[in-house]
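Novice: requesting a structural model of the entry that follows:
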Amino acid sequence: MLINLRDTLLAALARLPGTREFHLHVLVSSPRKSASIFPFATPRPRAYLQDVLVLLSEQTTPDSPHILVAAIDASVYNIVSTSSAILYISKVDSTGQAMSPSPTYCLVKAFLAFYADPATRPLAAEHLWIHLFARAQAQYLFPNSAEYAGKHPLSDIKLCAWWKRVFSDVAGELEARAQEPSLKLKLCYILPGYSEFEATHAIKNASSSSAACPSWTYGHPYSQTELMLPCPPVASEGKKNLGHFIPSFDDDPKSRFMDEIAYTTDGEVKSPTRKRSRTSSRDDGSHSNHREGVEEKEGKNGKDERPLGELGKVTPDEFWERMSFRQECVAGAVTGFFTLGISSSTATKDASRSTISPLAPQPGQVSSQLNKRIVTTLTTNVEFSTVERAIRGTEIVEGAIRGLCEGIPPIPTTISHGPRTFPKPREFDRRTPEREISSQPSLLAPPSTPPPRLVHGKRAIPDVSPNPFPEPVTSLETYHSHIYGTICVSNPVAAAKGAPGAVTKEESTGQVTVLTARKKKKKSD
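Specialist: Sure, this is the predicted structure:
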């Protein structure tokens, strides 16, 4: 029996201290074919992609409105040929309008543990890799939430320490309750531009946790042999290139760097190669030698199987060394790459998962277009700069999800914006000299993955074949059984003595103790 992601997240939220009610929406798209995870591998592995969107809103009292407080945007890739899966955490954001303690940490931890644990993983994959790129920004999924005074985003190094703690807790709990000796874990992280000594001490100083953490490796996981990598190995060692090791994700600096390496040679942009024209010359010795040279460059099927650009020359170690000099990693803020690998043979023993086609839609899944429409509504049609606007935005987003499940198209909503005010720079903001000199707000768009390149007017990476299964049709039954869930939390608030936010006995009873200063007696003559 497959365990519901929504119910798993609600069970984790039920243990949070305080009295409040959570409302959760979980959108998991049906699998579809994708060729974007390893675009430069030859041959490209067949992968199946799912989009996951988790939205959490909070209600402080039964009569108060809902307010979105946290969100997760992720992608799941299933590579059947190697019995592997990749979970990429694209964005995690909060509005800063939740009660204390914030549910973001609990939500993210439960989300990662759901896919990491072979007992709850909804994929028949023996190996799972979780990838994350940590980059501190004031807002990701909630527009204008940085203008809300109650939102306090973490600084760059504190964000890396926060993610390291999340990965450590997930791996530690999984290792503690695992009853299978074949379970293997691999934790890796890199702070580009930092040595291992600098990174260890920087994160240790920024972390508030003193608990024992699992063993971490400072570096990348592409040279280890303990866990199988997701991309299938090639028969010939000469055909292996950098594209077989490093996966490509949207809005990830690794993907942009891979694209430059693939289409750049000797410092110049590589022009697309022309196809060899057919000739009617006789088959003499020179033509035979030319044909042998072509066969060395091309495979038996006539396709050019040589690695693009410098992909065949750059090793994974050199790739990560050069990543330290990329603009996104040296722009004045610390960034981090985190990877968690889990290998277990019990993940494929469940017959209900292993016998189902990886493309077949499962109960509770939605179409990828529905998921995309909700993300567009969240990031373009609403804002969260004030409590009033957050309430209105929550109503629009949650109403759109229910309406799309009922088959009712959402009503276009235009948000009237007042005079734009830009948040004051925080203490942890590190700015480049150009940004310090300019008094106007920057109009540069954030880095994004470029569109696929064209070769002779066609996509260099051809589109995959159509999905033989139709898109799932959602209904109110799907909405109430798999997408939407709510839970009331009423737990005591346990704060350590002397900790920030701890309530003393005098504060709880309303008693006030007044201290009076003793007057010093004068010495008599």
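
Novice: for the rest of this, base every contact and every neighbour count on C-alpha atoms.
Specialist: Noted.

Novice: Three-state assignment for residue 129, please.
Specialist: strand (DSSP: H, G, I helix; E, B strand; the rest coil).

Novice: and for residue 352?
Specialist: Going by three-state DSSP: residue 352 is helix.

Novice: now it: how far from residue 84?
Specialist: Per C-alpha to C-alpha, to the nearest Å, residue 352 is found 17 Å from residue 84.

Novice: same check, this time on residue 9
Specialist: 24 Å.

Novice: same deal with residue 464?
Specialist: Taking C-alpha to C-alpha, one finds residue 464 at 20 Å from residue 84.

Novice: so between these two, which is more surrounded?
Specialist: Applying other C-alpha atoms under 10 Å to residue 464 and residue 84 shows that residue 84 carries more neighbours, namely 24 against 12.

Novice: surely that one is in contact with residue 123?
Specialist: No. In this structure residue 84 lies outside contact range of residue 123 using C-alpha atoms under 8 Å: 9.0 Å.

Novice: spit out the residues that contact those two alike.
Specialist: residue 78 (C-alpha atoms under 8 Å, 6 or more residues apart in numbering).

Novice: excluding chain neighbours, what is closest to the residue sitting nearest the centre point of the chain?
Specialist: Closest to where the C-alpha atoms of the chain average out (C-alpha atoms, centre = their mean) is residue 89, at 1.1 Å. Excluding the flanking residues, the one nearest residue 89 by C-alpha to C-alpha, 6 or more residues apart in numbering is residue 74, at 4.5 Å.

Novice: this one as well, want them side by side:
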Amino acid sequence: MNNEANETLVERWGLPEARVSCKCNGWETAHSDHTSATAMAPSTHNLRDALLSALKTLPGTREFYLHVLVSSPYRHTGLFPYAHPRPRVYLQEVFVLLSERASPESPRQLVSAVELFVYTVPATSCGVLHVSKVDSTGQGTAPPPTSTLVKTLLSYYADPATRPIRVDTLWIQLFARAQNQYLFPNSSEHPGKRPLSDVKLCAWWKRVLGEVASASQAKSQDAKLGLYYLLPGYNELEAINSLHTVSLSANTVLPVQWVYGHQYSQTELPLPCPPSQGVHNLGHSIPSFDDDPKSRFMDEIAHTTEGDIVKSPERKRPRNGSKSSAKDKDKAAARDTPDESNAKEYKPEGELQKVAADEFWERMSFRQECVSGAVTGFFALGISTPAVPADAKPTSSSVPPPLAPQPGQVAPNLVRRVVASLTNGHEFSTVERAARATEALEGSIKGLCENIAANPAGAAKSPASLAPLLFQREETLEPSSAAAAAATLEVPRTPPPKRGGAPLPDLTPNPFPEPIASLETYHSHIYGSVSVANPPLRAKAGAVAAGADGASGDGGRTPAQPVTVLTARKKKRKIDS
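Specialist: Model prediction:
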């Protein structure tokens, strides 16, 4: 992805060409912004076919190779850890890997990866799509496909016609923080990867969600939309001035209205957590995600105990116990023997009941993640479709159980192993290393679907026997790190709180066994390829290519155009003879 953009891209789509490198609660991407609404429109087929159809519209000539891993649903207790009672939540993990090849002679190169978590709350018929990580290697050709990949993926879940989960309201949430790399280790060392700056990252995400919302509103006029964003430490006017480059692209059908603030005080769109039966606290409003700054802050609020508050000393007992009155004895007995009704009453932990949502977001501006000198942003898109009439609802016999695996889904552990392999076992600092990592990862996914066991040492490394490489680092990394990575089969996550908000063990067994991936699943739902043969984007005569921003050190500005300096001719002085 080291090709530069041109003026045609800016004028045609209304978007500046940029490499995006960002964190969405820990995520990063590098790509171009030029995708049209046609490319965003998801297919009526499965997720893999929808993504391939969108990638086929990209300009240029190349081949894309896509791997889509969607886990089967399982019970999850950590979305609202401080709600009482905790609602029933089902979680699916989604991981998308995209590689490309410029010509039949060149090797495949991984160019983009996206990690999502999809939560379903049956009690409120709400879903939460948390964009966890997006990253790219910067080693593809222009225009980069990550923008198309992300928009199509979000549109697939936003459209009720293609949404794979049965909910009436969907919330898309993310935390944008610019970083050099997240999913592709050492990819920032490649000269072709030039991440976006923090401000341009937030502007890019605001534009992406705006186009997804606009396309959804064009398809369904009855759908209710809510777009919210918040830059901690900035008021509304400062945020607008900071993101002044944000503008909807020319292909946007209908404009959408953004609200500067959070969505937890509005009542137009249902929130995922059901209303509390007793005392309402902050844990009923704000969901908790892994590696999320607002989740860590809520844990601290929940762990603020009464010991931090200065109290008056207790009243001393009289020296002569016989002089104490019967009334004092009754008070002491009532104090030592708690009432049964009070014992059963739920008491929110720490200061959760005392801190309102507005105060929470105001105090978020002073958190370390938000005051480190870089601009960060919280974004949310809510889409609520009209409820289906009772006579049009499918019967209970036609609706599959919520935990039943669907065709194309794999075991959650398989998705985690692939993510752990990508983040721990390979590096993408050079083209050669990236090519080896791409071959190993793609072969590992196919090998896991074939249920191939680890080959003994010294076995031939055929494409089908690359599954053992899933947890092995490349030879260029340190041996000590290789041993640690081989022993670590899980993706590094933020440790859960020690008490209170820690995930509860699920004592109810899953009545359905985990799906076993097969070659049929691999070829029908996981793996797919598409050849792109479209006219390339051409620059106008005299156009100056726009430079990348972020890690390239130019602060998100395009290189200065050459300036022709005109010098005035000096008037000759006449010399008297």
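
Novice: residue 335 of the first structure pairs with which position in the second structure?
Specialist: For residue 335 of the first structure, the aligned position in the second structure is residue 376, judged by TM-score structural alignment.

Novice: contacting residues for residue 12 of the first structure?
Specialist: The contact partners of residue 12 of the first structure, by C-alpha under 8 Å, 6+ apart, come to 106, 107, 110.

Novice: let's go with 10 Å and repeat that
Specialist: For residue 12 of the first structure, the contacting residues are 103, 106, 107, 109, 110, 111, by C-alpha atoms under 10 Å, 6 or more residues apart in numbering.

Novice: that one -> the second structure?
Specialist: So residue 12 of the first structure corresponds to residue 54, using TM-score structural alignment.

Novice: now do that match against residue 145 of the second structure, distance only.
Specialist: 10 Å.

Novice: ok, residue 70 of the second structure next?
Specialist: In terms of C-alpha to C-alpha, residue 70 of the second structure sits 20 Å off from residue 145 of the second structure.

Novice: how about residue 389 of the second structure?
Specialist: Relative to residue 145 of the second structure, residue 389 of the second structure is positioned 40 Å away (C-alpha to C-alpha).

Novice: post-alignment, the lengthiest helix in the second structure versus the first structure, mean distance?
Specialist: As assigned by DSSP state H, the longest helix anywhere in the second structure is helix 198-219. Taking mean C-alpha distance after the TM-score superposition for the first structure, the mean distance separating helix 198-219 of the second structure from the aligned residues in the first structure is 0.6 Å.

Novice: tilt between the very next helix or strand once past that helix and helix 198-219?
Specialist: Note on helix 198-219 of the second structure: by DSSP states H and E, the next helix or strand toward the C-terminus is strand 224-230. Between strand 224-230 of the second structure and helix 198-219, the angle comes out at 180 degrees (axes from the mean of the first three to the mean of the last three C-alpha atoms, to 10 degrees).

Novice: could you say what helices and strands strand 224-230 of the second structure packs with?
Specialist: Packing partners of strand 224-230 of the second structure (3 or more C-alpha pairs under 10 Å, 6 or more residues apart in numbering; DSSP states H and E): strand 169-177, helix 198-219, helix 236-242, strand 258-260, strand 377-384.

Novice: pipe those into CSV and attach mean neighbour count and distance to residue 539 of the second structure per row.
Specialist: Shown next, in CSV, are those (neighbours: other C-alpha atoms under 10 Å; distance: least, C-alpha to C-alpha, whole Å):
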stretch, mean neighbour count, distance to residue 539 of the second structure
strand 169-177, 26, 31
helix 198-219, 23, 23
helix 236-242, 14, 29
strand 258-260, 15, 33
strand 377-384, 23, 33
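
Novice: now render the ones you listed as TSV, adding distance to residue 40 of the second structure.
Specialist: Output for those, formatted as TSV (distance: least, C-alpha to C-alpha, whole Å):
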stretch	distance to residue 40 of the second structure
strand 169-177	16
helix 198-219	8
helix 236-242	26
strand 258-260	20
strand 377-384	16
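
Novice: which of these sits closest to residue 544 of the second structure?
Specialist: For those, the distance to residue 544 of the second structure is smallest for helix 198-219, at 20.3 Å, taking C-alpha to C-alpha.

Novice: matching residues in the first structure for the closest one?
Specialist: By TM-score structural alignment, helix 198-219 of the second structure lines up with residues 156-177 in the first structure.

Novice: can you tell me the SS state at residue 142 of the first structure?
Specialist: Criterion first, three-state DSSP; result for residue 142 of the first structure: coil.

Novice: what's the counterpart of it in the second structure?
Specialist: So residue 142 of the first structure corresponds to residue 184, using TM-score structural alignment.

Novice: burial measure for that match, as a count.
Specialist: Neighbours of residue 184 of the second structure using other C-alpha under 10 Å come to 27.

Novice: again with residue 414 of the second structure
Specialist: Using other C-alpha under 10 Å: residue 414 of the second structure sits among 18 other residues.

Novice: now do the one 3 residues further on
Specialist: Residue 417 of the second structure is surrounded by 19 other residues when neighbours are defined as other C-alpha under 10 Å.

Novice: my reading is that it lies in a strand. Confirm?
Specialist: No. Counting by three-state DSSP, residue 417 of the second structure falls outside a strand, being helix.

Novice: before we move on, back to that, okay, the angle between the longest helix of the second structure and strand 377-384?
Specialist: Using the same axes, to 10 degrees: helix 198-219 of the second structure against strand 377-384 is 10 degrees.

Novice: could you give the separation of helix 198-219 of the second structure from the chain centroid?
Specialist: Taking the mean of its C-alpha atoms, helix 198-219 of the second structure sits 14 Å from the chain's own mean (C-alpha atoms, centre = their mean, to the nearest Å).

Novice: who are the contact partners of the alignment partner in the second structure of residue 131 of the first structure?
Specialist: Counting by TM-score structural alignment, residue 131 of the first structure lines up with residue 173 in the second structure. Taking C-alpha under 10 Å, 6+ apart, we find residue 173 of the second structure in contact with 24-25, 128-132, 209, 228-229, 287, 378-382.

Novice: can we see that at 7 Å?
Specialist: Taking C-alpha atoms under 7 Å, 6 or more residues apart in numbering, we find residue 173 of the second structure in contact with 129, 130, 131, 379, 380, 381.

Novice: separation between the first one and residue 257 of the second structure?
Specialist: According to C-alpha to C-alpha, residue 129 of the second structure and residue 257 of the second structure sit 21 Å apart.

Novice: do the same with the third one
Specialist: When C-alpha to C-alpha is applied, the distance between residue 131 of the second structure and residue 257 of the second structure equals 22 Å.
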